[in-house]
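Peer 1: Sequence unavailable; structure follows:
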């Protein structure tokens, strides 16, 4: 990915970045989070805990500023993400913050994220 594509994608509104996330994650079969003795979390503004996820390491790395400055990008296998992470997040009432860019993010219900990922992954079978 070149710098122009990187910057262009980051400038897109949350819904477009969400679609990009679904396609790239299904294609690469990995999700990226931020880790430092625990996974980075955020607040959705309504008191709910969210976990930020990214489609590529470069996008995760770009968010290692401010409260996440000590975090490092870490990949998560797509099958582990679907089978373990999303199930656990739903049980713990944790939402997914998909592809934050420092300005905004797509806060997604786990069931919606799971359905969208499975639909996209089915195209690769």
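Peer 2: Cool, got the structure. For clarity, every value in this text was computed on a predicted model and none was experimentally measured. Numbers count the residues shown, from 1 in each chain.

Peer 1: Could you use CA atoms for every contact and neighbour count after this?
Peer 2: Will do.

Peer 1: Which strand or helix spans the residue nearest the centre of the chain?
Peer 2: By C-alpha atoms, centre = their mean, the chain has its centre lying nearest to residue 53, at 1.9 Å. Using DSSP states H and E, residue 53 sits in strand 49-53.

Peer 1: how about the residue nearest to the centre of the chain, what does it touch?
Peer 2: For residue 53, the contacting residues are 31-34, 60, 96-100, by C-alpha atoms under 8 Å, 6 or more residues apart in numbering.

Peer 1: here comes the other one, which I'd like you to weigh against the first:
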């Protein structure tokens, strides 16, 4: 994906990026997160909403663009089956939300892990 395409997508609304995220994850069967050198995943806190969330991206390029101002974070792929089987229950247990595809303006679609799982299952069913 070219830098222009990447910037175009990052400029979309949170809802448009969410739909793109679903399409890409269904196609590629993986979700991207950011981890540090100790393999700890990035989680963010929104003071405005009073919640913690795991930011996720549909492709490595988008995660890398988000962390381009630091060398401490690298994109890491989580296979979709592993995300659904292990991450969704873990995030739910830990009380973390999922921040889907932060954009250039720092807007994102925040959803519960179970809701994201349902949306992904629905998108998977529609694809086949």
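Peer 2: Received the coordinates, thanks. A quick note: this is a predicted structure, and the numbers were derived from the prediction, not measured.

Peer 1: quick revisit: pull up the aligned stretch in the second structure for whatever helix or strand comes next after the strand holding residue 53 of the first structure.
Peer 2: Downstream of strand 49-53 of the first structure, the next assigned helix or strand under DSSP H and E is helix 57-62. Aligning helix 57-62 of the first structure against the second structure (TM-score structural alignment) gives residues 60-65.

Peer 1: Could you report the neighbour count for whatever residue of the first structure lines up with residue 122 of the second structure?
Peer 2: For residue 122 of the second structure, the aligned position in the first structure is occupied by residue 119, per TM-score structural alignment. Applying other C-alpha atoms under 10 Å, we find 13 residues neighbouring residue 119 of the first structure.

Peer 1: so where does residue 119 of the first structure fall, helix or strand?
Peer 2: Judged by DSSP H and E, residue 119 of the first structure forms part of helix 110-122.

Peer 1: I'd like to know which elements that helix is packed against.
Peer 2: Here helix 110-122 of the first structure touches helix 14-28, helix 86-91, going by 3 or more C-alpha pairs under 8 Å, 6 or more residues apart in numbering; DSSP states H and E.

Peer 1: Please repeat the previous calculation with a cut-off of 7 Å.
Peer 2: Judged by 3 or more C-alpha pairs under 7 Å, 6 or more residues apart in numbering; DSSP states H and E, helix 110-122 of the first structure is in contact with helix 14-28.

Peer 1: Contacts for the helix it packs on, please.
Peer 2: 9, 31, 54-55, 98-99, 104-106, 117, 120-121 (C-alpha atoms under 7 Å, 6 or more residues apart in numbering).
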